[in-house]
Structures are given as structure tokens and as C-alpha cells.
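A.B. asks: my questions are about this predicted structure, shown below with the sequence.
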Amino acid sequence: MTLEMFLADAEATDLLGRQLARALPERAIAYLRGELGAGKSTLARALLRELGVSGAIKSPTYTLVERYVLPAGEAAHLDLYRIAESGELDFLGLDDLAAQARLWLVEWPERGGESLPPADLDIALDLSGAGRRARLQSRSPAGEAWLAGLSKLAALGASS
């Protein structure tokens, strides 16, 4: 299943993040793709905030992984932009993360290669004029359920 949409501004990107949080399955891995400035971190912050993360939501650009306690589990936000080769991920404790995290948000997943678990949902953001184009593609049954829930929210007109 694939959904495509135009996000006119940062608020539309935030709305997509909030709706993704509301439709989140029990456990999920989302790959966030797009060039620098495409809105990956903006989307991740909105999703995490909607899941109940309070306080600062830091970009993991330099730390590579930021972990957040959620009311129902844990979330991990990874930014692999600074990874030169997938073998560098061996030192990040991803096995421990896999056992504990309800949600993984992975920016620049192509740099992680085979060291990453497969995505349930692949989200590509591309700059388009003043806005962005978003393409969400399911990669597993959990991803299918996630997109189906997102489609249902959109059909109901959920906007806040």
C-alpha cells in the first residue's frame, strides 16, 4: 500500500506526524528518507510529541541515537547521516534497542545497510516548491495496518 500527499508547509508536516502517531501499530519501524532540509526531523518530532514525549526532542545528528520513554514503551530516533559504513552500527547497541523499543524512526537508513531491521513503513519526503511531497509505502503487515489507520484518520478529517 502506498499513500502520496503534498504537505504545503511545516504545519502540514506536523499534522502528518501527529496522525502517524495516532495510527501507530503496537511495534513499528519507520525509515525516513529525503535530502537535508526535507522535513524528516520535523516529522519525527511531531510524531514523538504526539506519543507523549515531553521536554526537548533533540536531533540525533551527532549522538546517532536518541531514546525516549513513552507512556506505552520506548521510542528510538536514529540519524545515520554521519555513518561512513554500516559496521559502525555494531557499537550502538541495536540488539538491546530492538528488544525494548516500540518505535524506531530511522533517518538516512540507506547508510545502515543490512545492520538495520527491515522497515514497516518507508516515508520519503521531497522538497516541492514551498512545500514537500510525502510518499508513504508499507513494507510489512504492520506497515499495512499503519497506513490503513492513517487513511481512516484522513477520511474522518482528523486535523488536530
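C.D. replies: Done, it's in. Just so we're clear, the structure is a prediction, and the values are computed from it rather than from any experiment. Numbers count the residues shown, from 1 in each chain.
A.B. asks: going forward, measure contacts and count neighbours with C-alpha atoms only.
C.D. replies: Will do.
A.B. asks: got the residue ranges for the strands in this protein?
C.D. replies: Secondary structure of the chain (DSSP state E): strands located at 2-7, 28-33, 65-70, 73-79, 101-107, 121-128, 131-138.
A.B. asks: make a markdown table from these and add mean neighbour count and distance to Gly149 to it.
C.D. replies: Shown next, in a markdown table, are the strands of the chain (neighbours: other C-alpha atoms under 10 Å; distance: least, C-alpha to C-alpha, whole Å):
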| stretch | mean neighbour count | distance to Gly149 |
| --- | --- | --- |
| strand 2-7 | 15 | 12 |
| strand 28-33 | 23 | 13 |
| strand 65-70 | 18 | 20 |
| strand 73-79 | 21 | 19 |
| strand 101-107 | 24 | 16 |
| strand 121-128 | 20 | 13 |
| strand 131-138 | 20 | 12 |
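A.B. asks: please compare the first structure with the one that follows:
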Amino acid sequence: MTLTLPLADLAATGRLAGRLAPLLRPGDAVLLEGPLGAGKSALARALLRALAGDPALEVPSPSFTLVQSYDLPGGAEAHHYDLYRLEGPGDLRELGWEEARRGIVLVEWPERLGAERPADALLVRMAYGPGEEDRVATLSGWDGRLAAVPDGAG
């Protein structure tokens, strides 16, 4: 199943995250693809805030640290990876990839995962829309669960 949603602004990205967050569970991976500035980090931040139930949660970019981890309500964990600067999939071990997969992982630049790319992940391709703030999110994977995200989520 593939779902394409127009996102008119940052608030629409937040609404999409609010609809996705309740569907996420430990062991899930959300792979965020798209060019620089397309909204991958904005969606990851909104998802982490929704998962934590804290709209004011500070969510720094993991661009330089490569991974940021978060404790979620109920004892779950989420890990936000930005693999843009990663040399290759062999470096994932040093970043705690295997342990992180027990929680929820959000991965920007998943192309760098190589063979470690989870086959059962939700893929979110972010793209520029027609207007300056417009974005388009194309979601695929999660065959059964993706149907729970209504077309008007954005």
C-alpha cells in the first residue's frame, strides 16, 4: 500500500506525525528519505514529540552525533539516526544499531543502511511541493497498519 499526502506547512507535518505515532511500537523502523530540506528532520521531531506526549520536547538534530535516544512513556525507547555522515553500514555497530532495534528507530538517509535496512519498515519519502512551504509525503510499507492513516492526515 502506498499513501501520498500533501503537507501544506509545518503544522500539517505535525498532524501527520500525530496520526503515525499511535501506530508505532517497539521494533518498528521509520525510514525517512528525501533531499536536503524536504522535511525529514521536521517529521522526525514531530514524531518524537508525539511519541513522548510532549509538544515541547527538545529534539536536537543528530547530524553530528549521528544518533539521539529518547525514553518514552511506558518504558519504551526511540532512537533518531541521521546517517548522512556515516561511512557505511559497518559503522552502525558502533552506534548501537542492534540494541536500538528493540525500540523504535527513525532513520534519516536510510540509503546508508545497506543490508541492515529493515524489510518491514515504514518508508516515508519526503519531497518538495509546489509552494515554498509545501511538502509531499509518500508512505509505503506496513501493509495492514498504513490503512489506519486517513488520506486527510496532512
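C.D. replies: Happy to help now that I have it. The structure displayed is predicted, hence computed values, not measured ones.
A.B. asks: turn the strands of the first structure into TSV, columns for distance to Arg45 of the first structure.
C.D. replies: Formatted as TSV, the strands of the first structure follow (distance: least, C-alpha to C-alpha, whole Å):
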stretch	distance to Arg45 of the first structure
strand 2-7	16
strand 28-33	12
strand 65-70	11
strand 73-79	9
strand 101-107	10
strand 121-128	15
strand 131-138	16
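A.B. asks: for Leu92 of the first structure, find the nearest of those.
C.D. replies: strand 65-70 (7.7 Å; C-alpha to C-alpha).
A.B. asks: what sits against Ala76 of the second structure?
C.D. replies: Pro26, Gly103 (C-alpha atoms under 8 Å, 6 or more residues apart in numbering).
A.B. asks: how close does it get to Pro130 of the second structure?
C.D. replies: Ala76 of the second structure sits 38 Å away from Pro130 of the second structure, going by C-alpha to C-alpha, to the nearest Å.
A.B. asks: hey, where'd the helices end up in the first structure?
C.D. replies: Taking DSSP state H, the helices of the first structure run over residues 10-22, 40-50, 94-100, 141-155.
A.B. asks: list the contacts for the residue most central in space within the first structure?
C.D. replies: Nearest to the mean C-alpha position of the first structure, counting by C-alpha atoms, centre = their mean, stands Leu105 at 3.8 Å. Neighbouring residues of Leu105 of the first structure by C-alpha under 8 Å, 6+ apart: Ile29, Ala30, Tyr31, Leu32, Ala44, Ala75, Ala76, His77, Leu78.
A.B. asks: repeat that for 6 Å
C.D. replies: Ala30, His77 (C-alpha atoms under 6 Å, 6 or more residues apart in numbering).
A.B. asks: tell me which residue of the second structure matches up with it.
C.D. replies: Under the alignment (TM-score structural alignment), Leu105 of the first structure pairs with Leu106 in the second structure.
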